[in-house]
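Peer 1: My questions are about this predicted structure, shown below with the sequence.
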Amino acid sequence: MPLPLRTRVFWGLYRTFDVAPAMQQPADKVRKAADRRAKSLALPGSRFIVGRTDPRVTVRDDTATLPDGTALPIRVYRPGAAPSGERLPVVLNFHGGGWVSGNMRQSEWWASSVAAEAGVVVVSVGYRLAPEHPYPSPPEDCYAATVWVAEHAADLGVDAERLAVMGDSAGGNLAAVVAMMARDRSGPAIALQVLLYPSVDFVGDYPSEDENAHAPVLAKKDLDNVPDLYFHGTDHERGEPYASPLRGTHENLPPALIQTAQYDPLRDHGLAYAAALREAGVAARHTNYVNAVHGYISLPGVVPAARQALGEAAAEIRSALGAG
């Protein structure tokens, strides 16, 4: 079955000017390429592709100051209909971009829509990026931000006892790792992990990586080059559980919703992670979206499955967190 027409048209146009994808660049050119991509998605009219902020939420920017003094930007989405003093469940969101690119803005439609549809506060985290801040900085930033949100629950108007983590692509990896860190480090308690087309293994090879080697948005060349940008230590880092969560132990992890896309090199990563969680006795729901491509939550205007995926995620979050 072919890609939807609007997806094909978008990709045909986009790749004519994105001639130097950030994840395929050498370390000294990554930031320039990533900044160029971010600017292209902020151009007038881009909202028809990437979506717009849900009008049912209020948005404010804040800063999470970590124990070592690092200041991470965060963006807080709160349903506008919720009473100002009410403590709502909270979802930490980690954006994608291969650990080397991306920003909170690319999750704007998804994060704001999840907040509105699920009746929760969503906190998007601007974690530090490789190659300037290689592994383990991104997962440590995301875990520290999660701890910070739990500790500042009263100021944020959230209920830290009803907390979930969520992320797409590299952000899905980070959400899975934060769930592991919270288990291993005695909190905070996480009720649900929402993993959207996650990367979970830097060691193994998967059929979908070759089947979709030239798919839109993410190609096998990206997957092959990212490890050299993300890891600046020895090769054994790639197999560590906080880098490749598939290689860790999965007992006592929170339930998971895992979404994947048909035309995505990472499709089989999500399938493998769902199987690993179930084998460890963890409830895991896996949905593979037909005709979808990698990055669909950032492209609701050109990937029809994005809105169906939103409905599923919001329903799972409402159920897990007891949200209204």
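Peer 2: Structure received.
Peer 1: use CA for all of it now, contacts and neighbours both
Peer 2: Fine.
Peer 1: Can you give me every residue that contacts residue 2?
Peer 2: residue 291 (Cα atoms under 8 Å, 6 or more residues apart in numbering).
Peer 1: Spell out the secondary structure type for it.
Peer 2: coil (DSSP: H, G, I helix; E, B strand; the rest coil).
Peer 1: I'd like the distance between it and residue 68.
Peer 2: Distance from residue 2 to residue 68, counting by Cα to Cα, to the nearest Å: 50 Å.
Peer 1: cool, residue 277 as well?
Peer 2: The value you get for residue 277 to residue 68, if Cα to Cα is used, is 33 Å.
Peer 1: repeat for residue 123
Peer 2: Residue 123 is 21 Å from residue 68, by Cα to Cα.
Peer 1: Comparing those two, which shows the higher neighbour count?
Peer 2: A count of neighbours by other Cα atoms under 10 Å puts residue 123 above the other of residue 123 and residue 68, at 30 against 7.
Peer 1: Return the residues in contact with residue 290.
Peer 2: 261-262, 305.
Peer 1: let's see it at 6 Å
Peer 2: residue 262 (Cα atoms under 6 Å, 6 or more residues apart in numbering).
Peer 1: again, but for residue 109
Peer 2: 51-53.
Peer 1: Let's see if you can find the most crowded of the residues you listed.
Peer 2: Highest count within the contacts of residue 109 by other Cα under 10 Å belongs to residue 51, 21 neighbours.
Peer 1: And the closest residue in space to that residue that isn't next to it in sequence, which helix or strand is it part of?
Peer 2: Spatial nearest neighbour of residue 51, excluding adjacent residues (Cα to Cα, 6 or more residues apart in numbering): residue 109 at 5.3 Å. In the assignment (DSSP states H and E), residue 109 maps to helix 108-118.
Peer 1: this is the other structure I want to compare:
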Amino acid sequence: MTPTTPPRPPYEPATALVLQRLEAAGGLPPLNSATLPARRLPVAQRRAAFLTAHPEVRLREETLTREDGTAMPLTVVLPPDDEVQPGAPLLLSIHGGGRVMGCRFDDLAAPANWARCFGGIVVAPEYRLAPEHPAPAAGEDCLAALTWAAAHAADYGADPERIVVVGPSGGGGLAACLALAARDRGGPRALGYLLDYPMLDDRTGLPGPDGTVQPPSARQFPDDGLWPAQWNDWAWEQILPGRRGGSEVSEYEAAGRAVDQLGALAGLPPVFLSVAGAETFRDEVVAFAAALWRDGGDCELHVWPGATHAMEYVSATWLRDGLEAARLSWLTRLLEPEDPRLNLSRVMGEGTFPTITVAAPGGGAGGELNDEQ
């Protein structure tokens, strides 16, 4: 942390201790052109690591042919017996890595666990990375993957109407771009989007009209935490070379741009958003949630105090447990919605609102429900 860092919310004690140990051990090297090759671990190595940690799953490899004739690998994660229940959901997993690193086997453990909970499958695309493939390459790959998933879900026993797009960090930002592109370009409509600490706005970390770096969270965390503003600046320069911060950047390349225009986030499926209170992305994620609500959207936002980016990898206690509980709660309500009449029955039985504990004219007895209620 530099001496010029402005006042900011502190890390909670467990997070602070882990970050201190990482810094002392040299475990957080800078992200730049020199260090990027070493950060890109071989796909085969990441695949083997995933299978070692999750030997119960079965993988199927598929290939999607892009419009230019090049191939994009996709991995399908299946239950151990390959049997998927009718109507099972499909989770489209978009890995993180700031859109400059990572592969389809990264960040796959959580969606694989969720798929097992709900009897579904996971599809993970190997989208193209910057700087070799700047925007809009990754966004186009994600839209192609969603289209493929909808077309082939039934081949694996899943329901194409029950696709949930999930992604952390850079993958969460791409998922937000995907939601907008699918809406505007006639792509498949997902049932919902689960976005953990997403990378949304290329303008985060750039000077505002007064010359001050915006937003405040980028000033507060310039060079510490698991995704400091310095790394974020470098990654966006690779994604949008020569265009970052310019007026020609679209919301399909940086979804945070949609915050500026009234109605730009209307008509999207339900969205889950998580972010740390002590990280660079805090303010852009909160602004995105506010804009979703402004435009009539269904959005659930969780801001975890004292946490850093990718909080569940730093805190093995209440932060990890709380985030996972929130995710599962949202997924359960999305995929297994409860009959609202059950809640009405409970409220009526508790007598909280006396005016609805008595049956309406022509209805059933108080506290009982029929199909008309």
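Peer 2: Yep, it's here. A quick note: this is a predicted structure, and the numbers were derived from the prediction, not measured.
Peer 1: The closest residue to residue 126 of structure 1 other than its chain neighbours: what secondary structure?
Peer 2: Nearest residue to residue 126 of structure 1 in three dimensions, chain neighbours excluded: residue 73, at 5.2 Å (Cα to Cα, 6+ apart). Here residue 73 of structure 1 is recorded as strand under three-state DSSP.
Peer 1: cool, and residue 217 of structure 2?
Peer 2: Using three-state DSSP as the criterion, the local structure at residue 217 of structure 2 reads helix.
Peer 1: Which residues are in contact with the counterpart of it in structure 1?
Peer 2: Matched by TM-score structural alignment, residue 217 of structure 2 corresponds to residue 208 in structure 1. Contacts here follow Cα under 6 Å, 6+ apart; on that basis residue 208 of structure 1 touches 265, 268.
Peer 1: Distance check, residue 208 of structure 1 against residue 137 of structure 1.
Peer 2: 28 Å.
Peer 1: likewise residue 88 of structure 1?
Peer 2: Counting by Cα to Cα - residue 88 of structure 1 and residue 137 of structure 1 are separated by 29 Å.
Peer 1: Could you pull out the strands in structure 1 for me?
Peer 2: In structure 1, strands defined by DSSP state E lie at 57-65, 71-79, 88-94, 121-125, 158-168, 192-196, 256-263, 284-293, listed in chain order.
Peer 1: what about whatever residue of structure 2 lines up with residue 256 of structure 1, distance to residue 72 of structure 2?
Peer 2: When structure 2 is aligned by TM-score structural alignment, residue 256 of structure 1 is paired with residue 271. Computed as Cα to Cα, the residue 271 of structure 2 to residue 72 of structure 2 distance reads 27 Å.
Peer 1: higher neighbour count, those two?
Peer 2: The neighbour comparison of residue 271 of structure 2 against residue 72 (other Cα under 10 Å) goes to residue 271, with 23 against 17.
Peer 1: OK, contacts around that one?
Peer 2: 192-194, 299.
Peer 1: Which residue, other than its chain neighbours, is closest to the residue mapped onto residue 321 of structure 2 from structure 1?
Peer 2: Under the alignment (TM-score structural alignment), residue 321 of structure 2 maps onto residue 307 of structure 1. Counting by Cα to Cα, 6+ apart, the nearest residue to residue 307 of structure 1 once its immediate chain neighbours are dropped is residue 300, at 6.8 Å.
Peer 1: Now do the buried residues in stretch 132-145 of structure 1.
Peer 2: For stretch 132-145 of structure 1, the neighbour count (16 or more other Cα atoms under 10 Å) marks 132-135, 137-145 as buried.
Peer 1: do stretch 173-190 of structure 1 as well
Peer 2: 173-183, 187-190.
Peer 1: ok, now stretch 67-77 of structure 2?
Peer 2: Buried residues in stretch 67-77 of structure 2, counted by 16+ other Cα under 10 Å: 72, 74-77.
Peer 1: Between which two of those residues is the distance greatest?
Peer 2: Greatest spatial distance among these (Cα to Cα): 72 and 77, at 16.4 Å.
Peer 1: For the closest residue to residue 108 of structure 1 other than its chain neighbours, give its distance to residue 318 of structure 1.
Peer 2: In space, and not counting its chain neighbours, residue 108 of structure 1 is closest to residue 53: 5.9 Å by Cα to Cα, 6+ apart. Separation of residue 53 of structure 1 from residue 318 of structure 1 (Cα to Cα): 20 Å.
Peer 1: again with residue 21 of structure 1
Peer 2: 36 Å.
Peer 1: now residue 251 of structure 2, nearest residue through space, not along the chain?
Peer 2: Closest to residue 251 of structure 2 by Cα to Cα, 6+ apart is residue 257, at 5.0 Å.
Peer 1: My guess is that neighbour contacts residue 247. True?
Peer 2: No - checked against Cα atoms under 6 Å, the pair residue 257 of structure 2 and residue 247 is beyond contact range at 9.5 Å.
Peer 1: quick one, which of those two is more surrounded?
Peer 2: Neighbours per residue (other Cα under 10 Å) separate residue 257 of structure 2 from residue 247, with residue 257 holding more: 21 against 8.
Peer 1: which residues of the stretch 101-250 of structure 1 fall in helices?
Peer 2: Here the stretch 101-250 of structure 1 has its helices, by DSSP state H, counting those that start in this stretch, at 108-118, 137-151, 153-156, 170-184, 207-211, 220-230.
Peer 1: in structure 2, which of the contacts of residue 109 of structure 1 remain in contact?
Peer 2: Counting by both residues aligned by TM-score structural alignment, their matches' Cα atoms under 6 Å, none of those remains in contact in structure 2.
Peer 1: Which one of those residues is nearest to residue 268 of structure 1?
Peer 2: residue 51 (27.2 Å).
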